[in-house]
Structures are given as C-alpha cells and as structure tokens.
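Asks: The following comprises the amino acid sequence and a computationally predicted model.
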Amino acid sequence: MNEKKYKYLIITPSIFIFFGIFFPVINLIRFTLNSNPLKNNNNSKSITYSYEILSSDNKILSKLSRKFDVLDDTNSIPFFLKYSFISGEDKRFFKHNGIDLIGLSRALINNIQSRSFKEGGSTITQQVARLIFLNNDLSFQRKIKEMIISLILDFKYSKSQILKLYLNNIYLGSGAYGVNEASQVYFGKFINELTLSEVALIAGLAPAPSIYSPYENIDLAIKQRNKILESMYLDGHISLGEKDSALQEKVKLNYQIDNKNLNDKLLVNYILEEANKIIKTHKKYKFLKIKSSINKNWQEIGQHISKYIGPNNIEIALVSIESNTGLIRTMITSKNPSINEFNRVTSAVRPLGSTFKIIPYAAALIEGRKLSDKFEDIPTCWKDYCPNNFSENYLGKISLTESFKKSSNIVPLKIANNIGLKKIINLANLFGLGYEQKLEEFLPLAIGSYGDNLLNITNAYAVLNSNGNLYKPSIIEKIESKNQELIWENKFVHKKILAPKVNKNLNNLLEKSVSEGTSIGASIKGERIFGKTGTSDENRDLWFIGSIKNLTTGVWIGFDENKKSNLSSGNAAYFWKKFISKIFDLKIQ
C-alpha cells in the first residue's frame, strides 16, 4: 500500500468522525443558547396565580400555590424548601458550574463500594437540562448532551432561576409536577404553609416518587424525610432543635385532615376555567379566592353513591342547579374523578331522547293548545319515516297530558309537524339547547334525536322550576383578591321566557310523569317532583331530569364508547331519587 492511500484511509474516517461529533455538538449548543426556558416556563398553561377555592359554605375545595416566577427576583423560594432540595439533591449547587465533578466522583465511589446504584451524581442543573430539553433515556449520548446543556444553563442563568425551573417542573408523584402541586396533593396546602417536616417529606420524594410516596409506603416516606432533615442539619441549614421538632411531627396527609381538599381535578379545572373567563385580566393577579357554588357535602354524597352504579365500566354524570339563581350546587363528572379526564357534564354531547319532548309540548301550549286537547296516538308515517312508540304500544285518541305521561313518540312528532320545525328549533334555542349540536329541520329532533350536554338540558328544566325564568348556569358566587378585595360577584341575571300559565301547565305534565307515568321511578312519597326520563336507541343513553323544592338535578348514565346497555331510564330516575333522598334526608322505599 503506497503512502498516499495509507494517509487517505486514516484521514477520511477521521474527518467523518470529527464532523459527525462536531456538528451535532455545535447544533446542540446553538439550540440551547437560542432557547429561553425562563420565558417558556412563565408562559406555560399552568395557572399564573395562587388560588383558594371554597364551597358555598366556605369549606376548602382546593388550594394551589402558583409556580415560581423565574423572571421575578422578588418572588423568592422559602428557605426550608430551597435547602431541603439542595441538601437532598445537590449539596454543592452554589459552588459548581452546572456539573459537579467532586459529587460525580463521590457518587461513583459510593456506588462501587456498595455494589449498587445508590447515588446518581446528577446536579440540579443537569436535572433541569433533562426535564426541559431531554428525556430520561439511559444512554451515553444523552448524558453528554445533558452535561453540555448544563454548562450553558449555568452560564446563561442565575442559580435562583435554575432552582425555580427545577422546583416548578420536577415530578414528585401522584400526578404532581412541581413542588406547588406536591404541596396540594400531599398536604392540601400552599407552599408557604408547609412545615419543615412536610417540606422535607416532599424533598425526599425527588429520587423515586413512586417508591417514597406516603400514599404507597408511609414508613419509607418518613424514613426518607428523616434522612433529608439529618442532611439539612449537618449542612448547617437548620438547628438541632428544628430538626428534632420536625422529626417528632406527625405526618398528616391531605386525606387524613377534617377539611380535606376534593380529589376532583375536573371540577377544580372547570371552576378555574370559569373564573378565567370572568376575569379577563386574571394574569395580573397573584392570588384569587374563588367562592364556588358547590355544596361540598352534596358533592361528596353524589360522588360516593355514584361508585356503586354497575356494570363497572358504565359511567355517570350528575349536575344540580339551584333553579332561581342558576348556581351549580353539585357536579359529578365521573364515577372516579381522581383518574377521569373527561367532563361528562359539560363535554359529553349525547342524544337527549324523551327529555327533549318538553320543547314540542311547550310549543303547543304557547300556540294555544290545552292539556285536554286530543291527539291520535296511532302508527303514523311521514313519507318514509315511520317511528314507533316504546314497545309499539299505542293509545289511540288521548290528551296532551296522557301522551306526555306515557311518553308517546307519535304525539310530539305530530305537534312538531303541525307547528313547524323552525318554531321548535327557535324555542329550543331560547331554552339554551341546540348550540352544542346545531338543530336542523329534521322531524326526529322532536323526540330527542339530536344531542346536547347534561348541563344544558338540566338548565332548560330549571326554567320550569323558576317560574319560566332562564338563568345562566354558574359555578362561581364571587371572586376576591388579597385582603378580601372584591373583584367580581354573581348578579344572577335572568330573562323571562315562559308565561306563567304555560309554565304551570308544563309543570303539571312533569308532575304527572313522575307520579303516574314513565318517570315513576323518581317518585318520593309526600314530595312534589317534576321530571322526565329519556332514553336513546338501545338504551345507550339513560336520562332523568327532575326538580324538587328549589333544585333541578339531571342524571345521565351510559358507556363512553356509546355501547348499548341492559339498563333503563328507570335506573337514572332511581339514582336521582337516591341522591335527593340523601341530601334532603328523605325516606325512600
């Protein structure tokens, strides 16, 4: 082999190797330098303010500290919180430049001596690099990238900013991202309300949240807490007295305290979404106290009894509206809201079935029809549309009252056809229906072929329980900032949409439906109840909407997959009755 060929064989691979490493590293450096994790962290979808959500009787439903503002130097990290994580995760945080060679060497020696992986050696800055720019892949390439990014982060940002990024983003188990969420999940507190013992327990979760979770193994969590406290003492961050006091403190987790937070993210998120709609300038506030309309006792009762609806994978939703204010007193979104991610009260748009029939009957009464007026309840076709009554049971010539009581399909279809579908649609819109799924001039709409959500159909029935007044449903009574400064208060705005006589006649129909008709499953001896059941094809959707006293409550039962069921609308009516009997302390058979 001549000398030229030899040099070529040596130099060519070297060039490829050099550029194969050099360019990716240069690109990584350029990308990191151009990125601004501080800005991205502040503009995340996380709530920009601390909040406290109260029930209607001023019990705490939820409270959460906002994430640390990485751009605001005046937003400081509490002392114990700062040094609990530094003692536990990165003792030399303020001394190294993003990579701690001393700590890395110590971890390596300890791991070799113990013949196990006891220490990771990653600095807090390296963990930030992994949290924001990388992933948790165990590879040599990822570790090199992590170290390069850490050096750049330490060069670009202050230690305080890096620590805030870490505390805002670290996963601490049970769905908690950041110490603010961990404070809420484990103790139901704001960050500044945490004791030294509680701070140490949260810091102890960082290495392995699933292993050290107090919800999974309280003894191991306490042992880890004690280890953090000992480190803080040895590092000079707490006194011997503070350490001993924290060691003696009994751990009281969120579910163990009397006024525990509700474990219902969907309900809390809905309240926050509504608050943000009300206060367009919510980003300027650092704290909001939101008084919701939720009755905490009713909410817990509804959630408890919903667990026993079977079969296991069938779902349920319930909403209770105070009829003469529009305030939402109860909102059950699922049998298991702690793992549920879908609000079936507001987001599930399902065929309304016979619950919609109140609209054509209302239209008939508005047009001057009387409850005693007769209609032919017989098999009827409209061109090629030939609907049936339930069980193909026809009653011949019957009054409006009898047809509604027996939930005839033929009669409301005849009403809609005679009056005109446009008038039916306009009236439905007036009641707040037909916006989730636009109503078209299609005859089957008269018997509930179109869909809507549980909140809207329940609020439509609340009109009949409030003398024909339509209120906008609301889950918030008032919002205050710090020092109880009033920002917004519910004014209960409403409009009259039904004349008193029409409203009275419609309630007559609803009362007959419960006392003598298809909705009898909801009847309670000695109580006046106004309601209607509804069912979609093959029992896929089971409804009951009913009013008692000044409360209108809607229930939906069905499968998320829209499967047919072996239940009936009577099950929805009975669940309604069970819930109502519990909250009003009524005896039922």
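Replies: Structure's in. What do you need? These numbers were taken from a predicted model, which means no experiment stands behind them.
Asks: Please count neighbours and contacts with C-alpha atoms only from this point.
Replies: Fine.
Asks: which residues touch Glu477?
Replies: When contacts are counted by CA atoms under 8 Å, 6 or more residues apart in numbering, Glu477 touches 56, 290-293, 327, 489-490.
Asks: Of these, which is the nearest to Phe559?
Replies: Leu327 (27.7 Å; CA to CA).
Asks: residues of the lengthiest helix in the chain that come out buried?
Replies: The longest helix of the chain (DSSP state H) is helix 3-34. The neighbour-count check on helix 3-34 (16 or more other CA atoms under 10 Å) flags 29, 32 as buried.
Asks: Which elements pack onto that helix?
Replies: helix 140-156 (3 or more CA pairs under 8 Å, 6 or more residues apart in numbering; DSSP states H and E).
Asks: Show me what the helix it packs on is packed against.
Replies: Helix 140-156 packs on helix 3-34, helix 124-132, going by 3+ CA pairs under 8 Å, 6+ apart.
Asks: hmm, 7 Å instead?
Replies: In terms of contacts (3 or more CA pairs under 7 Å, 6 or more residues apart in numbering; DSSP states H and E), helix 140-156 is packed against helix 124-132.
Asks: ok, second structure coming up, stack it against the first:
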Amino acid sequence: MIDKILKHKIKLIIAVILVTAYYFALPKQLFKDPTSTVIESAEGQLLGAKIASDGQWRFPQNDRVPPKFKACIVKFEDAYFYKHLGFNPISIVKAIVENFKSNKVKRGGSTLTQQVIRLSRKNQKRTYFEKLKELVLATRLEFRYSKEKILSLYASNAPFGGNVVGLDVASWRYFGRFSNELSWAESATLAVLPNAPSLIYPGKNQEQLLQKRNRLLQKLLNEHIIDTLTYQLAIEEALPQKPYRIPQVATHLLQKVAKNQRGEKVTTSIQMNLQQQINAIVKKHYSELSQNQINNMAVLVLDVKTRKVLAYVGNSPTTRQHQKDVDIINKPRSTGSVLKPFLYAAMLDAGDILPNTLVADVPTQIGSYRPENFNKKFDGAVFASEALSRSLNVPAVRMLQSFGLDRFHHYLKALKLTDIKYNANHYGLSLILGGAESNLWDLCKSYASMASTVNHYDDTQGKYYKKEFIEPSYLANFNPEFGATSLEKNIFDAGSIYLTFEALNKVNRPEEEQNWEFFNEANKIAWKTGTSFGFRDAWAIGTTKDFVVGVWVGNADGEGRPGLVGVSTAAPIMFEIFNYLPNSNWFEAPFDELVQIPICSKSGYRAGEYCEQKNTEFVQQSGLKTASCPFHFWVHLDENEEFQVNTSCETLPNIIHKSWFVLPPLMSYYFKKKNPFYNYLPSFRKDCLGENSTTMDFINPKKNTTFYLAKDFKEQEQGIVFKLVHSNPSALVFWYLDSEFIATTQNIHELEMKPKKGAYMLTAIDEQGNEIQKKIEIK
C-alpha cells in the first residue's frame, strides 16, 4: 500500500515538474530585437521612421493584420492554421517521408505557429530535435495567445528580404504605403516572400517571384476567396522593382522622439498636409536665401487651445556640411528683439506705463553702453506701443532701465525660458536687445500661453487657470492640464496681454504686403521680429487666437550675413504659413481687466488738469497707478503769444493763460525734427523779473565721456564736436573748457575743439546764467 502511494506520489511529482517546465518553457517576451522608431501624423499617416539599432528595418509589433494579407499567408503557409493546436501531424509525416526519400531536409512541414517559435529562437538549425522543441513550444504558444495574436507575431517578425523585417515595413519598402492599403496582388507578393527571403525579393529572381505570387492567387480563386475579375486584374499587376525610401516628412521631430521613445511607434499631433506644405515653403525660401549663404531655418506651429505641435521643421533641406541634421528648434540663439513684448507686457502689468505713454528716444549712454536704433536715428519721444511695434532699441533699453533689470529677469524666469541661465547682472541692459539666448520652442510656448490666457479669461468669465504656462506636446493623445481656476493672474494679467497684442498687430508687414492694414479682421496677427547683433539670427513669431507660428533663420554655425534681418527673411515665411492656416477671429477684449479713463492725447499719460486734448481709452487696471501727464504746463503769455510774461512785466488783463505741451530739451530737439508742428515753449520777455530755469542739455557729451583723438589720411588730428540743445535756439551760449573761455554759439549750438590730452570740465552758460557741466577726458 505504501509502495503504491509512494509510486503515485513520484508520478505526481514528475507530472508537476513536467507541467511546470511546460508552463515556463515559453519566455514571456518572445521577441527582444530592437525596433525602428516610427512616427505617424495625427491622421495616422507615416511621417517617418528611424532604422533599428541593429541595422534592420523592423517596425514595432502591430497586433492588426490586414484581411488580405491574412488570407494570403494562411493559404500559402498553413491552410489548417485555424484548426490545429500548433502543429499539423499530416504535414509533419509528409515532410519526414519526402526528406527521407531525398536524403536531405527538403520540406519543413511547419505551421505558422511553429514558424513564430523558430523566428523567436533566431532560426536554429533545422534538425528533427529542433523540430521537436518547436512543436512543444508551438503548443504552449497556442495556449497563451489567440490565433489572431499568433498571426500578428508572424507578420511583425517575418523576414521579407534584405534588412526588411515585418509586414508593415515591407509594405512601405516595396509598395510605398500601409499594408492595409495593399491590393490582392501586392498582399500575395508579400505573403510568399518570407518563404525564401534571401532568394526571392523585389528586384531579384523576378520570374520565380511572379510564379509563386500567381500560384497563390490561383489558390485564392479556387477557394473562392477572390472572384475571377479580381484574379485577372491581380495577375496583370507588375512586381515592384526596387525598394522605396521610407517617408521622412518630419525628420527632426523623429530625432526628438527617438531620444525619448526609441523603438516605439508614436502617433504625433502633426497635421500631415500642414507639415508637407511648410516643408515646401521652407525648401523654397532656402533655395533663395542660400544664394546669400544663409543655410538654416526652423519653423514651429502650435495650436493655442490644445497646446499641441501642428508642424515641426527643425532645419532646412541643406547639406551635411551646413549641419542639416541639427534640430535648431531647441538650440539657444541670440534673441534680438523678440523679448521686447514681454517687457512691454510686464510694464503694463506692473502699472509702470500705459499703452501709449511717451518714452524717450534720444542719444543714450549708460556707463559704457550706448544702444542705437536700427536706422541710427532718434524720434525724441515716441508712444510706448509705437516703440514696440517699430522695435526701437533706445526706448526699449531706457524702459528696461526704468522698470528694473531684476524685475524683468524675474518675469522671464517665470516664463520658463530655459536658456536664460544667469542672473540679471550677467546680461545687463543688453538683455532686451539680444544679450541673452533663448530657443524657438520656449518662445513659441510663451506666446501660446499668453494667447491662451486671454482666450480662457473670456471663456471663464474673468478667471485664470493656475497652470496656464505649460509645456506644449507633440503627442496626439496629449490633454493639457491647466489646473483649477483662480481670480489671481499667473504672470501677466489678461488686460496687459491683450494690449500688448494690440500693439503687436500694428507692426508693419514685409514690403510685399503693403496693404496689410486693409486686411479683414480675420487676418489680424500679433507678431514680432528680431535680429541679433552681427546679423546672425533672424526671428519672426506671431500669434492669433488659435495658432502660434515661430520662424528662425540663420546659420547653424553662427556666421552672420548681410541682409539676415527678421522682417525680410523670417517674417515672409511666417506670413506664408499663416496664409495657409485657417483664419482666426481677433482676441476678445477682457473688459473686466480693463478700465476706461481719460488719456492725454499728446503724451499718452493719464490726463492731467492742463491737458487740452483728451481721449477716453481702455487701459489695464494697474494703469490707474500711473502718474498724470508731466508734459503739460499752464503758461502765461503776452497778447501775441510770443513770450512768457508775469505780472512784473505785463498787466493781468493782457496776460493770456494757456496749456502748453513741453518736452525736456533733449527730447524736444529730436521730437521737433519728426514733428514740425511741435512748438517750443516761448522764452520769458527780457523785461520780466524773477524767472530763471534750466532750459538746455548736452547732446554730446551726454555722460561723462572719454574721447579719442582720431587722425585723417594726412595723419592730422581731427577735432571733437560738442553739441547742446536749448529751448530757445536764439539764446547766446558761452562755452568754457575748465575756466578758459572758448567760444559763443547762437541758433546752432555746435562747437568743434582740438583740446590736448587730459581731463577737463566742459561748461556751457547761457545769457540768463543757466549753466550745465560735464567731465570729459581726451586720449
């Protein structure tokens, strides 16, 4: 009795061991080969693929097998596929008999399931012992997976000749389209290839391939899977002669995906038609700009609402020598003027200016730094919005100095401009003119977040999302998480952003669009260009309610080129892309963040009591903190309004009281050149007592300055020209160098001197005793 129990126990243990061994005989992951990185458009079209690390074209596993290929492969390889449990005894017996007769392995008799096992085990030698292993593992595979899964494993891993592995890539390499789009003839062609992939594939042994294909088609006809007409049409189709290139519609995005999701199939948010159109636009402009040795450009298009990438062109179709493979969208480049809208919005947001506050545009020297406008000219005074739309450098630097470098740097860090890595003092005031670096991705995401802030403020009836300034994504399944709503702004309030966009909409478009201001409302774009020092980088970034388009143009190696200017190279590309995008309505004004107040029409400040011309305008809420107009004064004039007077020199009934718009002398001097109707403040009549005010200022030198004596072609030292402006040009001005009298000027207050090397005190005194001084050094 004990012997029987022991005997059965041993059998039970052996059975458990065998069952356990059988259960674990099949690895959890059959195929571990590296796969190609594949990206598709939002519509499911192939954008590109990167070859696997082992040099094979092998797309990631696809669990769907097209019906036509499924019918073909089953009929060709394993007619009883849906009936057996992994092996076919009849086929095995036939194979043994035939191989025995021929004295060699001539026929395999393997089912598709067994072939999957053999492929996963890297095609071991075709021995009977190996066949036995395959048989056992094939039955185990049948228990683990459905027939459809087994078919998909075969289709994704079967060899199709050369370095082509799997149905999906074979379809693209041999027919240039998805496998589910293949005809019966094409499906049959691919079905017969894995049977002898090293012997028969497109371009080699065509006759044998044709015969195999047609025999399979005949079998499909005989089995009533296809009809006679389909068969007749199918056998007339030609065989592919050579492999197609895998589509590469978004090569640089493919590089980006391969870094993060290597070997995966990724469905992106890219719109195929838009991507192809922009590729064509970039190619066209590259062919033109490359004539001027401008070789690289990048384009990024974002959807404001979804924060998805709609088009991604990392570089132009240039040469390897000019770094065509470099993705410039994420590369740091000098910003030029593209940060100016952020400064304007920050100053509005902080209540430091109103949209049209007059700002100075005069020769400026701050320490050793002397900013200049692109056209080398000055307006004296210009509205802040106009300074932004015209991208004037001097007002921008003076605004930054007034606002505070650290304050502005804080705003830029809040925008998460990742390439601004140093503290504010590292950049200095040149920060606003390209002294810092940023990249196209960060800049576009900032413009998109600002646009979305205005959109959401309208959608939520006056609230802000806490996570408005988020990273965009190139993934089709990306859903932006903006967080909870709040009454508190994120970075800029909606009113300040809206007014910034209003200013940017007034930027003059490129010359070919001279009538841009007559475009309908649906074509309004808030946009900004930028050009870095030395003509190395040209930018154009624009936003509508729905889309952001960013363009960078230049040379990847940093070489500057004449004519590499944002408005003439990058802006035309941007506008051409916007013309292809659907039109957008303009932003809704966020009235809850705006307030209507009287504005001085001449100065753009809040109207003071002496402003004679006032407009009622909407400004940001924080604008209520701004000062009232400092440029209008109540003056007292004689009957002819020729001189200022007071009761010491004129009777009260004869005095005319009038508001007068007065700019500081230096601003006034340049403002008068651009505004001929500007009237200087009349001087006091000579018989009036008790009036003495400073009415002049130096143009050169503006600050304590070091001058270097230059020499002409004859080695003669050139003089130094000193210049000042007086509110009364006809006034006499007496010039002194230290205590030594030099000369007198009237009307035109310019003086050329040739002082010796050394340090001096330059002094100018007018006939009424007003005095100004500057220290200078001659070297």
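Replies: Yep, it's here. These figures come from a predicted structure and were not determined experimentally.
Asks: what's the TM between chain one and chain two?
Replies: TM-score for the superposed chains, counting by TM-score structural alignment, normalised by the length of the first structure: 0.59, backed by 465 aligned residues with a CA RMSD of 5.8 Å.
Asks: Report the two of the contacts of Glu477 of the first structure separated the most.
Replies: Going by CA to CA, the pair spanning those furthest: Ile290 and Leu327, at 14.1 Å.
Asks: that older thread, between helix 140-156 and the longest helix of the first structure, find me the angle.
Replies: 50 degrees (axes from the mean of the first three to the mean of the last three CA atoms, to 10 degrees).
Asks: Next, the angle from helix 3-34 of the first structure to helix 124-132.
Replies: Using the same axes, to 10 degrees: helix 3-34 of the first structure against helix 124-132 is 90 degrees.
Asks: following helix 3-34 of the first structure, which helix or strand comes up?
Replies: helix 37-42 (DSSP states H and E).
Asks: Which parts of the stretch 451-600 of the second structure are helices?
Replies: 494-504, 571-580 (DSSP state H, counting those that start in this stretch).
Asks: Asn423 of the second structure is nearest to which of the ones you listed?
Replies: Of these, nearest to Asn423 of the second structure by CA to CA is helix 494-504, at 25.3 Å.
Asks: quick one: secondary structure of the counterpart of Ile378 of the first structure in the second structure?
Replies: In the second structure, the residue matched to Ile378 of the first structure (TM-score structural alignment) is Pro363. State at Pro363 of the second structure, reduced to three classes by DSSP: H, G, I helix; E, B strand; the rest coil: coil.
Asks: likewise Val319 of the first structure?
Replies: Val319 of the first structure - assigned by three-state DSSP - is strand.
Asks: Please identify the residue in the second structure that aligns with it.
Replies: Counting by TM-score structural alignment, the partner of Val319 of the first structure is Leu300.
Asks: how much space is there between that match and Asn523 of the second structure?
Replies: To Asn523 of the second structure, Leu300 of the second structure is 19 Å away according to CA to CA, to the nearest Å.
Asks: what about these two, which has more around it?
Replies: Leu300 (24 against 17; other CA atoms under 10 Å).
Asks: So what would you say the end-to-end distance of stretch 560-571 of the first structure is?
Replies: End to end - CA to CA - stretch 560-571 of the first structure spans 17 Å.
Asks: Pull out the buried positions in it.
Replies: By 16+ other CA under 10 Å, the buried positions in stretch 560-571 of the first structure come out as 565, 567-571.
Asks: Could you work out the most separated pair of these?
Replies: Ser565 and Gly570, at 12.7 Å, using CA to CA across these.
Asks: Spit out the contact partners of the residue most central in space within the first structure.
Replies: Nearest residue to the geometric centre of the first structure (CA atoms, centre = their mean): Leu266, 1.3 Å. Residues near Leu266 of the first structure by CA atoms under 7 Å, 6 or more residues apart in numbering: 337, 341, 343.
Asks: wait, the last one sits on Thr333?
Replies: The reference is to Asn343 of the first structure. Yes. In this structure, Asn343 of the first structure is within contact of Thr333 by CA atoms under 7 Å, at 5.1 Å.
Asks: So these two - more neighbours on which side?
Replies: Thr333 (26 against 18).
Asks: Contacts only, for the equivalent of that one over in the second structure.
Replies: In the second structure, the residue matched to Thr333 of the first structure (TM-score structural alignment) is Gly314. Taking CA under 7 Å, 6+ apart, we find Gly314 of the second structure in contact with 252, 298-299, 327-329.
Asks: what residues are up against the match of Val319 of the first structure?
Replies: Listed by CA under 7 Å, 6+ apart, the contact partners of Leu300 of the second structure are 311-313, 549-551.
Asks: centre of the chain versus stretch 28-44 of the second structure, how much separation?
Replies: Distance of stretch 28-44 of the second structure from its chain centroid, counting by CA atoms, centre = their mean, to the nearest Å, is 28 Å.
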